[in-house]
Every structure is written in C-alpha cells, then in structure tokens.
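Undergrad: I'll drop the sequence and a predicted model, then ask my questions.
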Amino acid sequence: MKVFLLPFLFLCFSVGLLAQNFSSTDPAYIENAKAGEAALKGGEYDDCLAFYATAFAIKQTSFLSTLRAAACAHSAGKTEIRDQYLDKAFELSPDGSKGIFENYDEFDYLRETPFAQMIQSRFLAAFPNFNQDLADKLAEIRKTDQEQRGLMREYSDKYGWESPQMDSLWKIQNRSDSYNTGYITATIEMMGYPGKSIVGDQAGTAFLVIQHADLPIQEKFLPVLREAAEAGELSWSSLALLIDRVEMRNGRPQIYGSQVSRDKETNEYFFSEIAEPHKIDSIRATVGLGPIQQYADNWNFTFDPDKHIARHKKE
C-alpha cells in the first residue's frame, strides 16, 4: 500500500474559530447571544444590550460576545457599560479581542472612531513589549507559508499528487519555505520565540514555519517552542502538532492524532499511526484539541480505533 503524509494545513483562524461556537450549551444563552449579535448588525443597540445582559447572567467567558456588547454600548452612548465590557473582553483575551475587532465585519463602522483607540490602548497596556513591525513581517510570512498549501488539496484531488500542476505549486512553496525558515530561525536565535506578548495573534507563525522545516531544524527548535508553550506564548495545541510531526519523522507513532495520510491507490484518508488510539480523545484534550472524529470530518472519514490498529499492523 502506497501512502503519503498530507502537508499540514493550518485550518484555524488566527483569532478564533470561523464556525459558530458558544461558550455555553444552555439554550437560553445561545438564543440571547445570537439575538445580541443580530441586533448589533441591525443597529438595534439597546436591544443588543438587553440580549447580552441576559446571556451574560448565564455565563460570560466569550470575548467575542463581550466585545460585541461593548460595541452596542458605545453606539448606544452608554460609556460606563462600554468600558466595563471592553475591560472584560481584554481580561478574557487581549490579543483575541484586538484580532476580532480588526477582522469581523460587524466592527467595520467603528474602526475609524474613538472605539478603535480604546481597543488599541487596552491592547498596548496588556502587551507593552508588542513589536508591530515584527508582527507585520510575520503576517507576510504566514501568508506565503499558507498560500500555496491552501491550494494543494484541491489540486491533488483535481490533477493528482504527482501532476505538473502540483509540481508548480511545490516549486513556489519551496522557495517561500527556504526564505521563511531562514528568517524565523535567525529571529528565534536572536530574540527567542516571537510569542503572544511580542506579536499578538501572529504568535503561531514561527511555529508554522518550523512545522514545515526539515527534521533537524524541527528537533533543534522543539525545546524552544515547548518553553514558549509553557510560558503561555504559544498554544499547546500548536506544539502538539509539531511533536507529532517529529515523532513520525523519527519512525515513531504520533501522540495527538494530528497527522493524516492518504492511500495513493484508493485515495482513502486515514490517520497515520497513533500511539494510544483508544485514549486519543483524552490525550488530545490535555492540549486543547477537540475530539478526533471532528478532526477526521475535515477529510470525510471515520476514525475507528480498532480498525486503525489493524490497518497499521498490516503495514
């Protein structure tokens, strides 16, 4: 059976999930959070505040919903409530709140207003060592790291993995990877890992580049990335993916079930060998990764631990 490991695609939005998720499963919370969002987008700011007040009486751990409530309060002229919600949003996630404000359409009308200045001042208070120039550079690197990889699954399905079209993508990607790896490794050696307190929501960019580098580079910088995760500068879920990649490239089973392969003859997707397939969901949960079946759904296949074990015994 011929297989190949899929190139890692960073499918998560940098400041949160693109899919609709709620911090509570309580139906009343979900109903009011949805209604608050709709009221904000519809310009019904007093109603928006009422809906969010009801939702937050149940639970208030979502910086997205809290920031939306702050926007409603600002637009309704209720400055004290606005400031309370802004402070709470930045208490929950300063980099996440700034990223949400800069990227979500419902905040477009506020980006050239004093509200934007309030966002920036709170962000700088949370991250006094923030380096905007470096963050901008890492944003460029992230784009070149992901641009061609984002097309690879589509191209492989349409043209085949060994097609001229795929070769063209890889030539472009390899040039980008060579430059990006040199820049990131030099940056880490000079200043340490460029983490959340320095570059905000670009904290995962250096990880992405190391994840796609050669094994000696991955092994060299894995301890640095582990220290960054322990210090809260890099997400543990990102570190887990690099650990899996290093384990596999050394001929060992992956730990967290992040690496997917495809049978070149049948085009069937499956997980590369997992060390403890029957415990995988609890292991993934320790680093903030969701259930493995949700991950498998991205490739439209079902994970069965017993079948997984049987498959890899045959190899």
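TA: Thanks, I have the structure now.
Undergrad: For the rest of this, base every contact and every neighbour count on C-alpha atoms.
TA: Fine.
Undergrad: Pull out the buried residues from the helix or strand harbouring D177.
TA: For D177, the host element (DSSP states H and E) is helix 164-191. The neighbour-count check on helix 164-191 (16 or more other C-alpha atoms under 10 Å) flags 166, 169-170, 173, 176-177, 180-181, 184-185 as buried.
Undergrad: Check which helices and strands that helix sits against.
TA: helix 132-146, helix 149-159, helix 205-211 (3 or more C-alpha pairs under 8 Å, 6 or more residues apart in numbering; DSSP states H and E).
Undergrad: 10 Å instead, please
TA: In this structure, helix 164-191 makes packing contacts with helix 132-146, helix 149-159, helix 205-211, helix 215-230, judged by 3 or more C-alpha pairs under 10 Å, 6 or more residues apart in numbering; DSSP states H and E.
Undergrad: one more structure, for comparison:
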Amino acid sequence: MTTRLLAITMLLAACTRPTQHAARFASPALAARLDSLSAADWQDRQAIFAVFRQHGFKSTVADTANRWLLRQDAVRLATFQQLERHHGWPAVTQAGTEAAGTAFLLLQHAPDSVQLQYLPRVEALYEARRLPSADYATYLDRALINQGLPQQYGTQSARVVRPFGETIDSLLPTAGFDKLDERRRTMKLEPLQRQLRPGTMYFKTKP
C-alpha cells in the first residue's frame, strides 16, 4: 500500500457526519452543492471503512477500495475547484463555519501538490477563525513534511520497521522539539512528549 493510500486509511476514524446548512445562507444553491460534496465524502469513507473491517487493511479488496476512493476524491475536488472558479474563494468558504469546514475536508483529501497550493487560503480561514486551530496545525504540518521540512506541531507520524523487525509508530521530523508541547498548547492539541519513549521519537507501546 502506498504512503498516499495509507494516509487515506488513517483519516477515516476522524471523519464525522456533515451537517446541512443550505437554507441558512444567501446562496442556497451553492451551500446545497457544498453539502452534497461533504455528504458524499462522508458516505464513501463509511463504505470503505466497512471494507477494511471485513477484509483487513492489507487485503487485495482494500487496495481496490482505496483506488476507488482516490477516484471519488478526485471527482469531488474537481467539482469544488469548479465552484471556486465560478463563485470565488470567499463565497465558497465564508458562507459559514460548515462551508469552510467542507472546503478544508475536501482539500485535506486532495493530492499533496494541491494541498500545498491551497495552504495560504487555508491559513486565511484559520486567521479568520473559520477553521479550528487543530485542523490548521494538521494541514500545515502535512504541507511542511511534503516539502521535506520539519513539522511544527507534531501531528504527523509514520509506521517504521526497526532493526530485528520491530514495527513501531514514530514521529516524523519536528522542529524545536524541546518546545513542541508549548506550541501544541497554543493550537489546542494535547501534550505529545509524554506519549513518546524517553530520548526517542518513538511512541510508547500501548498496553
């Protein structure tokens, strides 16, 4: 399974059912279209998670389902970008907190290059208080890692195989590790250093 496919599977548990808000804004048609994209994203991830539960993450069926999900995400992203070109970024994301959340949801499921392209706009959402700080921290960290730079908030980790075959979750390169928890606190993220093995970037093994 590729890194991109693995990233998709790790996002599934965090997906929550979208809310409908079309009737509350000046452009009901636009809000309804955003609602439908968000709902389809949620439904597809519920479907693929059911596949994983039945067949396992590493099965041939799971690989096929992952490729299907990538195609579905690509269609939704193209639709979102078409809406953005027609209505403009402010209209798409300032229709309310839920609409801004839909934009973020679709972008975090987009290819790495697209996520990087939209980073300034996602940052603007955060600064306008239309995106939770934890979501912005995750988006920024992912963009930094994809550029080969250390992350800021420690939201990105990977499963690695150590010598002698031990598989363990490890924090990806992180800047200013001694003050990591201070930065996480400003983004409303729980402390991380106590979850790691002393003197390492490896997460403690859960009992």
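TA: Received the coordinates, thanks. Every value quoted in this text rests on a predicted model; they were computed, and no experiment measured them.
Undergrad: Excluding sequence neighbours, find me the nearest residue to the residue nearest in space to the middle of structure 2.
TA: When C-alpha atoms, centre = their mean is applied to structure 2, the residue found nearest the centroid is Q108 (4.2 Å). The shortest distance from Q108 of structure 2 to any non-neighbouring residue, by C-alpha to C-alpha, 6 or more residues apart in numbering, is to Q115 (6.6 Å).
Undergrad: swap in A99 of structure 2?
TA: Distances taken as C-alpha to C-alpha, 6+ apart place T93 nearest to A99 of structure 2, at 5.5 Å, with adjacent residues excluded.
Undergrad: How many residues are close by K41 of structure 1?
TA: Neighbourhood size, K41 of structure 1 [other C-alpha atoms under 10 Å]: 16.
Undergrad: That one -> structure 2?
TA: Matched to structure 2 by TM-score structural alignment, K41 of structure 1 sits unpaired.
Undergrad: looking at it, K41 of structure 1 is touching C72, isn't it?
TA: Yes. Counting by C-alpha atoms under 10 Å, K41 of structure 1 does reach C72; the two are 9.5 Å apart.
Undergrad: which residues are common contacts for those two?
TA: Each of C48 lies in contact with both K41 of structure 1 and C72 under the rule C-alpha atoms under 10 Å, 6 or more residues apart in numbering.
Undergrad: quick one on the thing from earlier: hey, which of the helices and strands packed on helix 164-191 of structure 1 is tucked in deepest?
TA: Highest mean neighbour count of these: helix 205-211, a mean of 24 (counted as mean count of other C-alpha atoms under 10 Å).
Undergrad: mean shift between that helix and structure 2?
TA: With mean C-alpha distance after the TM-score superposition for structure 1, helix 205-211 of structure 1 departs from structure 2 by a mean of 1.5 Å once superposed.
Undergrad: so where in structure 2 does that helix end up aligned?
TA: Helix 205-211 of structure 1 corresponds to residues 102-108 in structure 2, going by TM-score structural alignment.
Undergrad: which one is L289 of structure 1 nearest to, not counting chain neighbours?
TA: Spatial nearest neighbour of L289 of structure 1, excluding adjacent residues (C-alpha to C-alpha, 6+ apart): S237 at 6.0 Å.
Undergrad: how close does that neighbour get to F207 of structure 1?
TA: Counting by C-alpha to C-alpha, to the nearest Å, the separation of S237 of structure 1 from F207 of structure 1 is 11 Å.
Undergrad: Next, show the common contact partners of the two.
TA: The contact sets of S237 of structure 1 and F207 do not overlap (C-alpha under 10 Å, 6+ apart).
Undergrad: Contact partners for the residue nearest to S156 of structure 1 when sequence neighbours are not counted?
TA: Distances taken as C-alpha to C-alpha, 6+ apart place M166 nearest to S156 of structure 1, at 6.8 Å, with adjacent residues excluded. M166 of structure 1 makes contact with 148, 151-156, 158-160, according to C-alpha under 10 Å, 6+ apart.
Undergrad: Include distance to F115 of structure 1 when you put those into TSV, please.
TA: Listed next are the contacts of M166 of structure 1 as TSV, based on distance: C-alpha to C-alpha, whole Å:
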residue	distance to F115 of structure 1
Q148	36
L151	37
M152	40
R153	41
E154	41
Y155	43
S156	45
K158	46
Y159	48
G160	50
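Undergrad: Closest to T302 of structure 1 out of the residues you listed?
TA: Using C-alpha to C-alpha, R153 comes nearest to T302 of structure 1 of those, at 18.8 Å.
Undergrad: Which residues are in contact with that closest one?
TA: 6-7, 9, 159-161, 166.
Undergrad: from those, which would you call buried?
TA: Burial by neighbour count, 16+ other C-alpha under 10 Å: within the contacts of R153 of structure 1 this picks out 160-161, 166.
Undergrad: which one in structure 2 is aligned with L289 of structure 1?
TA: L289 of structure 1 maps onto L189 in structure 2, by TM-score structural alignment.
Undergrad: In structure 1, what residue spans correspond to strands?
TA: 3-5, 260-263, 269-271 (DSSP state E).
Undergrad: For A38 of structure 1, grab the count of nearby residues.
TA: A38 of structure 1 has 17 neighbours, counted by other C-alpha under 10 Å.
Undergrad: Which residue, neighbours along the chain excluded, lies closest to it?
TA: Going by C-alpha to C-alpha, 6+ apart, A38 of structure 1 has C48 as its nearest residue, at 7.7 Å.
Undergrad: do you know how far the one you found is from T79 of structure 1?
TA: Distance from C48 of structure 1 to T79 of structure 1, by C-alpha to C-alpha: 15 Å.
Undergrad: repeat for S14 of structure 1
TA: According to C-alpha to C-alpha, S14 of structure 1 and T79 of structure 1 sit 29 Å apart.
Undergrad: higher neighbour count, these two?
TA: Legend: neighbour count by other C-alpha under 10 Å for S14 of structure 1 and T79, higher for S14 (18 against 13).
Undergrad: Tell me who's in contact with the more buried one.
TA: By C-alpha under 10 Å, 6+ apart, the contact list for S14 of structure 1 reads 95-96, 99-100, 200-205.
Undergrad: So of those, which two are at opposite extremes in space?
TA: I100 and T205 (17.7 Å).
Undergrad: how about Q152 of structure 2, what's its match in structure 1?
TA: Matched to structure 1 by TM-score structural alignment, Q152 of structure 2 sits across from I255.
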